[in-house]
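>>> Below are the sequence and a predicted model for it; my questions follow.
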Amino acid sequence: MPRVVLADDHAFFREMLARSLCEEGIDVVAEAGDVPSLYEAVARHNPDVAVIDVRMPPGGTIDGLVAAVELRARRPHLATLVLSAHKETAHLSALLDGGRARSVGYLLKDRVSKVEEFAAAIRDVAAGKYVVDRDVVSAMVAARRSRITHLTPREVEVLALMAEGLSNAAIGERLHLQRGVEAHIRNIFIKLDLPEAPNYNRRVQAVLQYLQSPPR
């Protein structure tokens, strides 16, 4: 029986979901209404799975998603299932591609209409599986394609040379840049939505996005 910490800022929804999951054989060991309480509950109870709403206090934007990324970095064995009412794509690469595409899930709330299916998703991520809503995957692909188009011509040149495996020094030499390669790469990371995360290489992720959706 998976031991779960359930984090959602809507108390009524959280309590109803906790009760329903318990009826399906899921052990909800703690509930949290904000990110600090989530961190405290995970530290105290050491659950198998953290179920986290994307939009959580204190910020109320994507604090829950950022917390999920942080928890996966701190606790490699913690399975994480994120819930959202929207197809959020910011920071998803760090959550889903963070060097360990297992024991993680991302589901839209309107798809979780049957509690038995949701309980099955919790068991799947607890067992090391990868459970992601197909609409979220489509949104990620579309977002990645659009982000590549936001790069300047010079940034595209730098990224293309990164894809060839060149070092920063070699890129500077090839493009006759005495300085500024690092600044271009920082801008590429920002525009491709690749935040710093300990479990994945941003340079590799940027190259993968380029190879999957090269600019026309």
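Structure received.

>>> switch to C-alpha atoms for all contacts and neighbour counts from now on
Noted.

>>> Longest helix of this protein, counting residues only.
Identified as the longest helix of the chain according to DSSP state H is helix 134-148.

>>> which strands and helices sit next to the following helix or strand past it?
Following helix 134-148 in sequence order, the next helix or strand is helix 153-163 (DSSP states H and E). Counting by 3 or more C-alpha pairs under 8 Å, 6 or more residues apart in numbering; DSSP states H and E, the packing neighbours recorded for helix 153-163 are helix 168-174, helix 181-191, helix 202-212.

>>> another one to put next to it:
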Amino acid sequence: MVADDSLLFREGLARLLTERGFQVTGQAGDAGWLATLVRQDPPDVVVVDVRMPPTYTAEGLSVARELRGAYPGLGVLILSQYVETHYAGQLFQEAGAGGGGAGYLLKDRVNRLDDLENAVRNVGAGGLVLDPSVVDRLLRRRRTRNPLDELTDRERRVLGLMAEGRTNAAIARTMSVTVKTVEAHVRNIFDRLHLAHTEDDNRRVLAVLAYLQR
């Protein structure tokens, strides 16, 4: 489902997603109507703007969090012009706890349709996708305790790319190293952040959440 107060943007986005093989089951121009549509026929993913009627503050993010509470497996992809770090941080923390995917992309920085398609599919599969600008803003928030102090510079670089939703293969290409090297870094990150393997926890998601913590 797609929610945006701009009719032209909403219709255009729905058409692009349809052409990419997605089934767009509903469109909403405000947060209230989105909530109604989701309750009538819960989708796999909602793509929603941050600022929507009536106050144009953070209605989109607020309703997305409420819907995640009612439908824990629901994937939420924020597609907006604005970065709301407080709400975004809460959304990603809930994603790690509830199992559903979450993403935050800035409209002006989506330059390839493949990136948008991959983001929707990643979120639908329970992953995290963040625009680098969102990562940067979240990292500027002060922390009382930094869980990343034990990481090396290379491990921090790998974790930052993980936060952008990149696979190990994509990270390897970006850093000009082998996939095995990246896998070794990822294992070290899990060990240093004390993320033990369990069947219930997605350590990749938990590592990214640690990266974005206050």
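Noted; the coordinates are in hand. Just so it is clear, the model here is predicted, and its values are computed rather than measured.

>>> ok, and for the longest helix of structure 1, which residues are buried?
When neighbours are counted by 16 or more other C-alpha atoms under 10 Å, the buried residues of helix 134-148 of structure 1 are found to be 136, 140, 141, 143, 144, 145, 147, 148.

>>> Mind giving me the packing neighbours of that helix?
Using 3+ C-alpha pairs under 8 Å, 6+ apart as the contact definition, the elements that helix 134-148 of structure 1 packs against are strand 104-108, helix 202-212.

>>> Please determine how far residue 184 of structure 1 is located from residue 48 of structure 1.
Applying C-alpha to C-alpha, to the nearest Å, the value for residue 184 of structure 1 to residue 48 of structure 1 is 40 Å.

>>> So for those two, which sits in the more crowded spot?
Neighbour count, other C-alpha atoms under 10 Å: between residue 184 of structure 1 and residue 48, residue 48 has more, with 22 against 19.

>>> For that one, give me its contacts.
Residues touching residue 48 of structure 1, when contacts are defined by C-alpha atoms under 8 Å, 6 or more residues apart in numbering, comprise 2, 3, 4, 77, 78, 79, 126.

>>> What sits closest to residue 10 of structure 1 if chain neighbours are left out?
Excluding its sequence neighbours, the residue lying closest to residue 10 of structure 1 (C-alpha to C-alpha, 6 or more residues apart in numbering) is residue 33, at 7.1 Å.

>>> how much space between that neighbour and residue 132 of structure 1?
In this structure, residue 33 of structure 1 and residue 132 of structure 1 are 24 Å apart, going by C-alpha to C-alpha.

>>> just to revisit the earlier point, report how many residues lie close to the alignment partner in structure 2 of the residue nearest to residue 10 of structure 1.
By TM-score structural alignment, residue 33 of structure 1 lines up with residue 29 in structure 2. Residues contacting residue 29 of structure 2 under the criterion other C-alpha under 10 Å number 18.

>>> Wait, residue 29 of structure 2 touches residue 9, no?
No - judged on C-alpha atoms under 8 Å, residue 29 of structure 2 makes no contact with residue 9 at a distance of 10.4 Å.

>>> Quick check, central residue of structure 1?
Centroid-nearest residue in structure 1, with C-alpha atoms, centre = their mean: residue 95, separated by 2.3 Å.

>>> Can you tell me the residue that sits opposite it in structure 2?
By TM-score structural alignment, residue 95 of structure 1 lines up with residue 91.

>>> Residue 55 of structure 1 now?
Alignment of residue 55 of structure 1 against structure 2 is given by TM-score structural alignment, with residue 51 as its counterpart.

>>> Buried residues, stretch 114-123 of structure 1. List them.
118, 119, 121, 122, 123.

>>> Please give the centre-to-centre distance between that stretch and its chain.
Taking C-alpha atoms, centre = their mean, to the nearest Å, one finds the center of stretch 114-123 of structure 1 at 20 Å from the center of the full chain.

>>> start and end residues in structure 2 for that stretch, please.
Alignment of stretch 114-123 of structure 1 against structure 2: residues 112-121, by TM-score structural alignment.

>>> For the matching stretch, give me every contacting residue.
By C-alpha under 8 Å, 6+ apart, the surrounding residues in contact with stretch 112-121 of structure 2 are 17, 20, 45, 77, 103, 110, 129, 165.

>>> list the contacts for the third one?
Shown in contact with residue 45 of structure 2 (C-alpha under 8 Å, 6+ apart): 1, 74, 75, 76, 77, 120, 123, 124.

>>> and the first one, how many residues sit next to it?
Right, the one you point to is residue 1 of structure 2. With neighbours defined by other C-alpha under 10 Å, the count for residue 1 of structure 2 comes to 22.

>>> Let me see the contact set for it.
Residues in contact with residue 1 of structure 2, defined by C-alpha under 8 Å, 6+ apart, are 24, 25, 26, 27, 28, 34, 38, 43, 45, 46, 47.

>>> Now for the second one, how many residues are close by?
With neighbours defined by other C-alpha under 10 Å, the count for residue 25 of structure 2 comes to 14.

>>> Could you report the separation of the alignment partner in structure 1 of residue 141 of structure 2 from residue 13 of structure 1?
Residue correspondence to structure 1 (TM-score structural alignment): residue 141 of structure 2 is matched to residue 143. Residue 143 of structure 1 sits 30 Å away from residue 13 of structure 1, going by C-alpha to C-alpha.
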